[in-house]
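> could you look at this predicted model? Sequence included:
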Amino acid sequence: ELLDQVSNYYQYQINHHSQSHQVQQYVKQRGLSPEIIKAFGLGFSPPGWDNILNVIGAGDHNKIQALFDTGMLIKREEDSSGNSSGQTKSPYYDRFRERLMFPIRDRRGRTIAFGGRILGDGKPKYLNSPETRLFHKGQELYGLFELKQALRKIEKILVVEGYMDVVSLAQFGVNYSVATLGTATTAEHLQKLFRLCDEVFFCFDGDRAGRDAAWRAMNNALPAIKPGKQARFMFLADGEDPDTLIRAKGKAGFEAEMAKAMNFSEFFFDSLMKQVDMDSLDGRSKLIDLSKPYLEKIQEGAFHTLMIARLSELADIDKASLLPLLGAKPERNQSLQKNNAFKAPLIQTRQAPSPVKKAISYLLQYPQLAENAGDPGRFMSLEVEDISLFVQLLDLLQNDPHLTTARILAHWQNSTQYQYLAKLAMEPLLITDEQAISCEFNETLHLLARLYQQQRFSRLQRKERTQGLEAAEKKEYGQLLLSIKSK
């Protein structure tokens, strides 16, 4: 209810604030009608640091705390004397200022968060509410409530990457799009969408980053695809986005481009075949191995059977010979039922992964994390499980930062570690927010650095007691001692 009040305040300001001319000019340039602005509840967060604090908080401690808890207010940093910076009365200030505001609503239409687009040249261009008790980015989709309001029967849903794409598409009559909220498409997103319709389109940029994002969406879609459900992948030309495309071609032209979207099996096998030599026996064998961990995630049924049949055609191997290579037995249904009955309690009781194992999982699904990880060699002497594999993976990605998950796995194709890595690549991550994943990965690097210092210190300590230390080792020993004591 409180965030609905905030949304109403922003909606009023877009038409009545003395400095709203810039936002009005922006929405006019984007061709947004008053009806669309109202339907999506677009608003304006005025200049100033305490509009929400004073108007909605209104000196009420409970309201101010609630505004802070829902991400609308930020707490000021305190100086060394314990006073808030700037000597202001309140320790809080508004999160959103001078932005076009997009309320994010839950399935019942209640405002649970906001996204804001800067109107000038400031950064960041888009600012989202943080994760809160009400708002979980990996579960919510922008525009889903508005879509359900506009359509009684939902035949298909288009997933795009930005708020403005959703609003612009709706303005031109494509009122069945939603956007993820600064995260990759998650399994929870897919389950929610497939409960509403049978066909989900994903729209991505055609560059490497777009195709990597599409692969992650495909991976998350695997367990969600049930009989009668379809996922398709639409890639845009360089410099194009859904907004520019629909403006150039209109609804009919845009939907004609959607009709050209790759179906699931086409995108899946096309992506994997680019990693192998299909003219050789080794290449076709590798295609089978690359496909196996993904096919295992697809539920039993016609789609699973047809995917195996397609792999049989591409690899030029009869289905009877292919099934054992995929780990399938003749009586597949009975075998899977037994396996599922056996695996269920294991899933419930499995231990949390070690930090290194978790970091490997993050690297497999987000290879760009390796870019700022520093020299992998500094971890080689650590006595930690999986550390050698972690170092090799870091080194590989730093030498070739554009590797996809499939190409990473192909690198270990003939190694005993292949199955282990393939399993990690398939496991759903416990967190889906990319910023949170980056923070946890960096924390793991810091943990390993501290562990290296502790192990190195212990080795030098033992050597000092038994053999004595050389001058350089004594200096290192003293530095490590100071570093460990300071933490």
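Arrived safely, thanks for sending.
> okay, CA-based contacts and neighbour counts for the rest of this
Fine.
> confirm for me that residue 143 is in contact with residue 180.
No. Using Cα atoms under 8 Å, residue 143 is not in contact with residue 180; the gap is 9.3 Å.
> can you pull up the most central residue in the protein?
In the chain, the centroid-proximal residue (Cα atoms, centre = their mean) is residue 184; its distance is 2.7 Å.
> just checking, that one is part of a helix?
No. Remark: residue 184 does not belong to a helix; assigned using DSSP: H, G, I helix; E, B strand; the rest coil, it is coil.
> I'd assumed residue 216 was in contact with it.
Yes. Between residue 184 and residue 216 there is a contact at 7.2 Å, judged by Cα under 8 Å.
> and the closest residue to residue 278 other than its chain neighbours, which of the three is it?
Nearest residue to residue 278 in three dimensions, chain neighbours excluded: residue 284, at 5.4 Å (Cα to Cα, 6 or more residues apart in numbering). When classified by three-state DSSP, residue 284 comes out as helix.
> what sits against residue 284?
Going by Cα atoms under 8 Å, 6 or more residues apart in numbering, residue 284 touches 276-278, 314-316.
> among these, which ones are in helices?
314-315 (DSSP state H).
> farthest-apart pair in the contacts of residue 284, please.
276 and 316 (14.3 Å; Cα to Cα).
> those two - which one has more neighbours?
residue 276 (18 against 14; other Cα atoms under 10 Å).
> list the contacts for the more buried one?
Contact analysis of residue 276 by Cα under 8 Å, 6+ apart lists 283-284, 286-287.
> over to residue 293?
Counting by Cα under 8 Å, 6+ apart, residue 293 has contacts 422-423, 426.
> one more to weigh against that first structure:
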Amino acid sequence: MKKYISKKFINNLVFITNITQFISQYINLKKKNKYYYALCPFHTENKPSFIVNNDKQFYYCFGCNEHGNVIDFLMKYNGLDFLRSIKELALFNGYKNIPIKKNKIKYKYNINIFFKLINNVGKFYHKNLYNKNNYIAYNYLINRKLKKNIINFFKIGFASNSNDIINIFNKKKNNNLELLKVLGLITRYNNKSLKDFFKNRIIFPIKNISGQIVGFGGRSINNNFPKYINTMDNFIFSKKNNLYGLYEMYKLCKKIKYIILVEGYIDVLTLFQHGIYNVVSTLGNNINKIQINILFKNSKNIVCCYDGDQSGLNAAWNMLKLSLPYMKDGYQLKFMFLPLKEDPDSIIRKYGVLYFKKILNNAEPLSIFFFKMLMLKINCNSIEGLTNINILAIPLINKIPNKTLRFNLRNKLGKMLNIPEEILESLVSKNFIYNNKRFIKIKYSNMKLLISLLIQNPILFKVIPNKMLRIFNKSKILGIDFFINLIYNYNKNNYITTGQLIELYRNTKYEKTIKLLSIWDNMISSDLIKCVFIDIFYNLCKYELEIKIDKLILKERLEGLDNKQRILLWYFTKKLLEISK
């Protein structure tokens, strides 16, 4: 059954959070006048363009257009889903228990209970590996040339065929069974009996940077499909937010000169066993921006290790494209490709660690791999192929913040394709873009200006007489329904900030409009905002009244009016005279 947190709780959470204090945990904010400034964490820049407005509980970056409230920041910065962001925010504000609703019944989940339970399950799996009845699993690891000290260091375990965690962790009359379901450690089989999700699999605990187990990877020992599975996303785990071996790397590496990115759990274990500790792997999925951000936060130099087949090239190309915005001064990205059907584990077992290091030392720099792949994608012998440069190469090069690297790539591209500098320059956008986002331009109109002023200055709702809103009944003015809806919610909540407003309209048809208008530059000085707002509102009232009066007068001439319509005409005329005075 679907679980959710009440909007009232979320709205209160946003209201009590000091957004400046919260964001300052992640980035260095400096106060200037009434705002706080910082280098934007969402794109690379040299001058601060990221501002935080404490009064409105809102942040905005003039460089990349990222904006929102404190929940949006958590979701974007840490790559958390909405529910996990709420939990993080609740913990920041001292809430240990979060009210989770389920079919209108409240459940209180303490996040520490999840950590305690999953770590206990991890200990059980590890102990279970050494159970004499599970010799097949232990022998599998030994046959892969893994030593006992590495198995113990990573706490590798085994989930046997007998659903042990259900039997062991559900002995007491507590909520463990429900918690195991939430963590995705048990699942229902054929809609009947429960079973261990990782049944009959080698278990690889996935830890956060603090060393707490947050999830598991499971490998089939009999090659059943799928060969590898991971814990499903839940309260404490998200596959796209984690890298395997990150905690262990920090534990053993005194200084991380560079990080090797591999594709498998066993590859990490084998490299660790041979003294190469600066290695992590994805969790069986394609690399994503969040994981790349984690990599570059931990080292300026990344070496990606891929198979030499087509799928390996595709994975490397994807990595390159996603990494370009991180290529600041001093940052490097390299690619090493292994022989076909080989991985780091098999290479080391066959040829030794020295051979692997030799391949590692010959890793291709980003620039070489970039042009190698580009030449495979562009047909230089046709005009159509050369046209693709504008589509493929130039936008990618423009993502690089390092001016020297960007210039050298463009220069080399021109020489390789024998394109004169002036022609290549014409293909390059004059405006340097860090993140390929197109800003949506909002056309100027009275209605949009009125709504944007109200969103950015919620206190203005108090100057609108509720009786005046009645004249807009069945109005065809575009946006008037949204404006009235805003006034209704402001009245209902007495006063809410821009940050709370974003939360109130999250997942509604108005969410995008609110976010856009909340950052729209109205070009109106602060001392004139109230006057302009009132003036626009009453001009709209006049416009609407004139339309309604004209329609009623026309109808009276053509077919006459009944008593109700005459009263309306009198009322509209009276209101128009009052406004015009």
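Good, I have the coordinates. It should be emphasised that the depicted structure is a prediction, and the values quoted were computed from it without experimental measurement.
> circling back: out of the contacts of residue 284 of structure 1, flag the one nearest to residue 345 of structure 1.
For these, the nearest to residue 345 of structure 1 is residue 315 (35.8 Å; Cα to Cα).
> which one is the equivalent of that closest one over in structure 2 nearest to, not counting chain neighbours?
Alignment note: residue 315 of structure 1 maps to residue 417 in structure 2; criterion TM-score structural alignment. In space, and not counting its chain neighbours, residue 417 of structure 2 is closest to residue 380: 7.0 Å by Cα to Cα, 6+ apart.
> ok, which stretches of the stretch 101-250 of structure 2 are helices?
With helices called from DSSP state H, counting those that start in this stretch, the stretch 101-250 of structure 2 shows them at 111-129, 135-143, 148-153, 164-169, 176-182, 246-252.
> cool, the stretch 151-300 of structure 1 as well?
For the stretch 151-300 of structure 1, applying DSSP H, counting those that start in this stretch gives helices covering 163-171, 187-196, 208-221, 242-259, 264-273, 281-295.
> just these: most buried one?
Comparing the helices of the stretch 151-300 of structure 1 by mean neighbour count (mean count of other Cα atoms under 10 Å), helix 163-171 comes out on top with a mean of 22.
> what range in structure 2 does that one sit on?
The aligned range for helix 163-171 of structure 1 is 265-273, by TM-score structural alignment.
> mean per-residue distance, that stretch to structure 1?
Compared with structure 1 after the fit, stretch 265-273 of structure 2 shows a mean deviation of 1.0 Å (mean Cα distance after the TM-score superposition for structure 1).
> list the contacts of that stretch.
By Cα under 8 Å, 6+ apart, the residues outside stretch 265-273 of structure 2 that reach it are 146-147, 150, 204, 244-245, 262, 277, 279-281, 283, 343-345, 348.
> just stretch 234-243 of structure 1 next, same as before
Applying Cα under 8 Å, 6+ apart, the contact partners of stretch 234-243 of structure 1 are 160, 164-165, 168-169, 201-207, 210, 257-258, 260-262.
> residue 15 of structure 2 against residue 502, yeah?
No. Taking Cα under 8 Å as the definition, residue 15 of structure 2 is not a contact partner of residue 502, at 11.7 Å.
> comparing these two, which residue is more hemmed in?
residue 502 (25 against 17).
> check the gap between residue 150 of structure 2 and residue 281 of structure 2 for me.
As defined by Cα to Cα, to the nearest Å, residue 150 of structure 2 lies at a distance of 16 Å from residue 281 of structure 2.
> just give me the longest helix of structure 1.
helix 434-466.
> which residues of the stretch 251-400 of structure 1 fall in strands?
262-263 (DSSP state E, counting those that start in this stretch).
> what about residue 34 of structure 1, how many residues nearby?
By other Cα under 10 Å, 11 other residues sit near residue 34 of structure 1.
> map it across to structure 2 for me.
By TM-score structural alignment, residue 34 of structure 1 lines up with residue 148.
> ok, residue 140 of structure 1 - contacts?
Residue 140 of structure 1 makes contact with 106, 180-181, 189 under the criterion Cα under 8 Å, 6+ apart.
> my error: substitute residue 20 of structure 1 in the last question.
When contacts are counted by Cα under 8 Å, 6+ apart, residue 20 of structure 1 touches 13-14, 44, 46.
> same thing with residue 217 of structure 2?
203-206, 228-231, 283.
> measure the residue mapped onto residue 101 of structure 1 from structure 2 to residue 343 of structure 2 for me?
Structural alignment (TM-score structural alignment) places residue 101 of structure 1 against residue 203 in structure 2. Noted for residue 203 of structure 2: a distance of 20 Å to residue 343 of structure 2, by Cα to Cα.
> out of these two, which sits in the more crowded spot?
Comparing residue 203 of structure 2 with residue 343 by neighbour count (other Cα under 10 Å), the higher total belongs to residue 203, at 27 against 21.
> so that one touches residue 219, yeah?
Yes. Look at residue 203 of structure 2 against residue 219 with Cα under 8 Å: they come within range, at 6.7 Å.
> next, count neighbours for the equivalent of the residue nearest to residue 417 of structure 2 over in structure 1.
Aligning on TM-score structural alignment places residue 380 of structure 2 opposite residue 278 in structure 1. Counted by other Cα under 10 Å, the residues lying close to residue 278 of structure 1 total 17.
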